[in-house]
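Enquirer: Sequence first, then the predicted structure:
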Amino acid sequence: MANILIVEDEKANSDAYKRALDLNMPSNHIITAENEEQAELLISNENFDVVITDLAMIDDKSGMRVLACAKAKDPLVMVIIVTAYADKMDRYLAFESGAFDCIAKSTPGLKTTDEIVAKTKTALFFRSMLQEQIQIQKKISVLKRYFDPKVFSEIESNSDLLSLKNRLVTIVFWDIRGFSKACEILKAHPKAIAGFLKDYFELASNVIFKNNGVLDKFIGDGVMAIFGSLNDRDSDGSEGASFAALAALELKREFEKLLTQWIDQWKLYSAQTIDIGLGCGLHTGETLVGNVGTDIRDQYTALGSDVNLASRIESRTGKGQILTSETTYVRLSSRFKFDESDIISDIKNIPGEYKLFELVDIR
């Protein structure tokens, strides 16, 4: 249902416009105002899809002021100006100011009410199209946050890459160990924490994109990424696992550099030692990957028990430690150095024993 405002100081005209719209567009909500002051008050308190305003009321600029008021409230509102002085009206100025259309009351052979109905229907159609395009652009802007620009250009030309499919991928989780304690120490200086998180998230995003990964989400002080989901040639998941390992090692190094810089800053605010470090967990498995959600909010992500396992592996890491599952290890052992770490069997809701390996470096 659309909200339509009629602004007309001649009651006979106002009633005629409203009757015509009610008859031809009965599902819409139509409100009338007798002058520009009433119109401006209504516009300030309600949202309108279309405003139909007479040009000359208090003076011959009244309609232009209603137009300006409506556009200031909602740039997408469709404003139709009706005037008996079409020959004196600066139509160019009206269109430059954002009017959707201008209607002359005295058009030969055409009832003004018929034209108002036709133009209102067209205005609502255009408004709907604009809103749809804006939503598409917003969705594109959101998606761009998760993909490297080079990868996103491929996605724009082949949207099937985002469809929900079972894929063999490597899931990576990062989390800052000791971060809650650091926040407690610096609680009087929230900007010092916020600035560090901003730098850390930017660093993580750049490292993930550089290594052909997809940024899935930020979770508090944690990061989740997917590697190999957009590479159909990587049939056994080895390439995705390799990029994930490279990203994990690179982010570990770069995080330590970033942390050194910020510790120097934090010393200005607290004499207490701040001891934090980055933990990282990797697991390779088959997950459901693609766009999930609704038209209002969707996200490219991975779903399934293998995602949970990757998260649980990350939760076992210490500061500066990178742990992988055996399925990741077997794909990387010829190219990367590992230390055998542990066998875990107490993962919540995931039965069985799992051998973990600590990723140390490239061979």
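Expert: Arrived safely. Bear in mind the structure is a predicted one, so any value in this text is a computation, not a measurement.
Enquirer: Please make it C-alpha for all contacts and neighbour counts, starting now.
Expert: Noted.
Enquirer: and the next element down the chain from the longest strand anywhere in the chain?
Expert: Counting residues, the longest strand found in the chain (DSSP state E) is strand 277-293. With elements assigned by DSSP states H and E, the helix or strand that comes after strand 277-293 is strand 298-303.
Enquirer: Report the buried residues of that next one.
Expert: By neighbour count on 16 or more other Cα atoms under 10 Å, the buried set for strand 298-303 is Q299, Y300, T301, A302.
Enquirer: also this one, for the comparison:
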Amino acid sequence: MLADILLISDQRELCQQVTDILSEYDVDCCMSYEASRVCVHQPVRVILVAENLKGTSGIELFDNLRNTRPGVVGFLIVDKGDTATLCPAAMESGFSGLLACPLDPEQVREKVGRAMEAAALREENSRLRALLPLYGLGENFLSSTSQPDVLESLLDVIADQTAADSLSVMLYDEEEGFLRIAASRGIPEDMIAKIKIRPGDKIAGRVFEEKKPVILNQETQNDSRFADLLKRPEIVSAVSFPMIVRDRILGVLNVSYTDGDIRFADSDIEILGILSTQAALALENIRTRESMAQEARLQALLEQYVAPEVAKVLLASDANLIRGLGAVKVATVLFADIRNFTGMVQHLPLPVLRDFLNEFFQVFTETIFEYRGTVDKFMGDAVLAVFGALIELDNASWTAVETALAIRDRFAVLKTEWEKRDAFFSSIDLGFAVTRGEMFMGNVGSARRLDYTVIGTEVNIAQRLASVATSSRIYITEEVRDDLAGQPKNDWKVLLEDVGEMTLKGVHYTVPTFSVLGIEKSGTVETVESGIEPRQIN
């Protein structure tokens, strides 16, 4: 565990006194000659420096430390009589204040406490800023049409975040059996084609084989298990990160500095891990689509993205599918998104948010596939599914409503499980909408690359309705209600509540809306929303 506070002093008595005063924090003490090494490896929040040190002054030492840690908060510990004399020099060196000996415990706790709160706030702001390019990158991935597009988006974001001297993505070529550079920054062009690494060879090959990231900082790299593989002494810090999706490794992301005093820490691994996972998912998407024409592999690959029945239709349709999808067609869409997602981003640590979203999308995908629908796209905290488009359904609206009810029930179970980990999850909810009508269903590409999507007013209405649905309500339009009249089972009935006509943003007319209460099956009612009072939303 990393310390909150680092005290640099050659006096054991002072170390014990400060540790006792700041007992609520994790305080680490070191001698003056150890300070530079400790600061490189330990990204503490606050540094306390005694002025009287062996062979140097606290001000001079802190000046040197700030070359390694430019933004660190520091307090200079001085004798009370030296306060006025040393204060100007301390402020010029970047100290946030002085602590006078004999130490006043209340004053020390107050000053350090404020500094710790400010440092924590800066860290949280940095964490949130790191999320923004992550979701922007996800949007870019959705619109990317090729592997180079995905990789360039990845390098753009990492370059903005790190300002690294050298970046590269090495992807594994299964036929050749080597890792090769697929995209890079700061690497001479004549070197790129020459570089090829077998799994297990060199640092990138070892990371690929072990599927574990590695940090190499100049001061500690000789102690690394990779020490025998280091060939470039000019590198001052580097990270190699495996790009993994669904337990399958696609390649290795390499980030390095050849100049300056920047060092990598575990927090960098966390951010790079999320970005690499997003990129790996996008690359896998593209590779799957590009291999659709290879019938021997197509069905296994397609079933990762669509229901098995849909995959069979795609296989049987072959080239005619391309012409058939570019048309206006009547279909049903289901839109669902998370309520209070902004709160989730602000409240939850990145790993927790990532794990929850992965489980959330897994529930959606599996349920939609189970009911023979198609996942059109993920949009941050929302999912759009289409029914009755790629394959015929007896009643696409009925199937979409059943799917929404099933998702709602399964989400409730998922929510309960996550509430045990963090009470914040009790504040999240879902909004659903099901609409039906004419919409354009088209694709971009060829038989080897198919990008299928839906566009139309009904899609927009579904998104708007879902955005105002609360308490896991399922809103449907008048067209869906009419379509439910032809229900596939005579003894089953969808129970509805008229919530009136809604005025939706971006829609120039009011939309008659109904809320699904449940399904009545042979005299029994299942999945009725309990405690929901009829109401009208304008």
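Expert: Arrived safely. Nothing here was measured: the structure is a model prediction, and the numbers come from that model.
Enquirer: what residue lies at the spatial centre of structure 1?
Expert: V142 (3.3 Å; Cα atoms, centre = their mean).
Enquirer: show me what contacts that one?
Expert: By Cα atoms under 8 Å, 6 or more residues apart in numbering, the contact list for V142 of structure 1 is empty.
Enquirer: circling back to that earlier point, now the buried residues of strand 298-303 of structure 1 as JSON lines including distance to E184 of structure 1?
Expert: Output for these, formatted as JSON lines (distance: Cα to Cα, whole Å):
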{"residue": "Q299", "distance to E184 of structure 1": "32"}
{"residue": "Y300", "distance to E184 of structure 1": "33"}
{"residue": "T301", "distance to E184 of structure 1": "32"}
{"residue": "A302", "distance to E184 of structure 1": "33"}
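Enquirer: which among those residues gets closest to A241 of structure 1?
Expert: The nearest member of these to A241 of structure 1, counting by Cα to Cα, is A302 at 15.3 Å.
Enquirer: I'd say the closest one and L288 touch.
Expert: Yes. A302 of structure 1 is within contact range of L288, at 5.5 Å (criterion: Cα atoms under 8 Å).
Enquirer: which pair in the buried residues of strand 298-303 of structure 1 spans the largest distance?
Expert: Q299 and A302 (9.6 Å).
Enquirer: of the buried residues of strand 298-303 of structure 1, closest to L162 of structure 1?
Expert: Nearest member of the buried residues of strand 298-303 of structure 1 to L162 of structure 1, counting by Cα to Cα, is Y300, at 7.1 Å.
Enquirer: which SS state does L390 of structure 2 fall under?
Expert: With DSSP: H, G, I helix; E, B strand; the rest coil as the basis, L390 of structure 2 sits in coil.
Enquirer: For the equivalent of K252 of structure 1 over in structure 2, what is the enclosing helix or strand?
Expert: Using TM-score structural alignment as the criterion, K252 of structure 1 maps onto R408 of structure 2. R408 of structure 2 belongs to helix 396-419 when assigned by DSSP H and E.
Enquirer: so T273 of structure 1, which of the three states?
Expert: Under three-state DSSP, T273 of structure 1 comes out as coil.
Enquirer: how many neighbours does it have?
Expert: 11 (other Cα atoms under 10 Å).
Enquirer: What of Q161 of structure 2?
Expert: 15.
Enquirer: For it, give me its contacts.
Expert: Q161 of structure 2 sits in contact with A130, where contact means Cα under 8 Å, 6+ apart.
Enquirer: Give the equivalent position in structure 1 for it.
Expert: Match for Q161 of structure 2 (TM-score structural alignment): no aligned residue.
Enquirer: Using neighbour counts, pick out the buried residues of the helix or strand hosting Q161 of structure 2.
Expert: In the assignment (DSSP H and E), Q161 of structure 2 maps to helix 147-162. Neighbour counts over helix 147-162 of structure 2 (16+ other Cα under 10 Å) mark Q147, V150, L151, E152, S153, L154, L155, V157, I158, A159 as buried.
Enquirer: In a markdown table: the residues you listed, plus distance to L134 of structure 2.
Expert: What follows is these, written out as a markdown table (distance: Cα to Cα, whole Å):
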| residue | distance to L134 of structure 2 |
| --- | --- |
| Q147 | 18 |
| V150 | 13 |
| L151 | 14 |
| E152 | 14 |
| S153 | 10 |
| L154 | 9 |
| L155 | 12 |
| V157 | 8 |
| I158 | 10 |
| A159 | 13 |
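Enquirer: Which of those residues sits closest to Q17 of structure 2?
Expert: I158 (43.2 Å).
Enquirer: For that closest one, which residues are in contact?
Expert: I158 of structure 2 neighbours (Cα under 8 Å, 6+ apart): L272.
Enquirer: Let me see the contact set for N340 of structure 2.
Expert: S427, I428, D429.
Enquirer: now do Y146 of structure 1
Expert: Here Y146 of structure 1 is in contact with V214, L215, D216, K217, Y300 (criterion: Cα under 8 Å, 6+ apart).
Enquirer: So which of those sit within helices?
Expert: Among these, none falls in helices (DSSP state H).
Enquirer: out of the residues you listed, who's nearest L203 of structure 1?
Expert: Nearest member of those to L203 of structure 1, counting by Cα to Cα, is L215, at 11.8 Å.
Enquirer: buried residues in the longest strand of structure 1?
Expert: Buried-residue list, strand 277-293 of structure 1, by 16+ other Cα under 10 Å: 277-292.
Enquirer: Sounds good, over and out.
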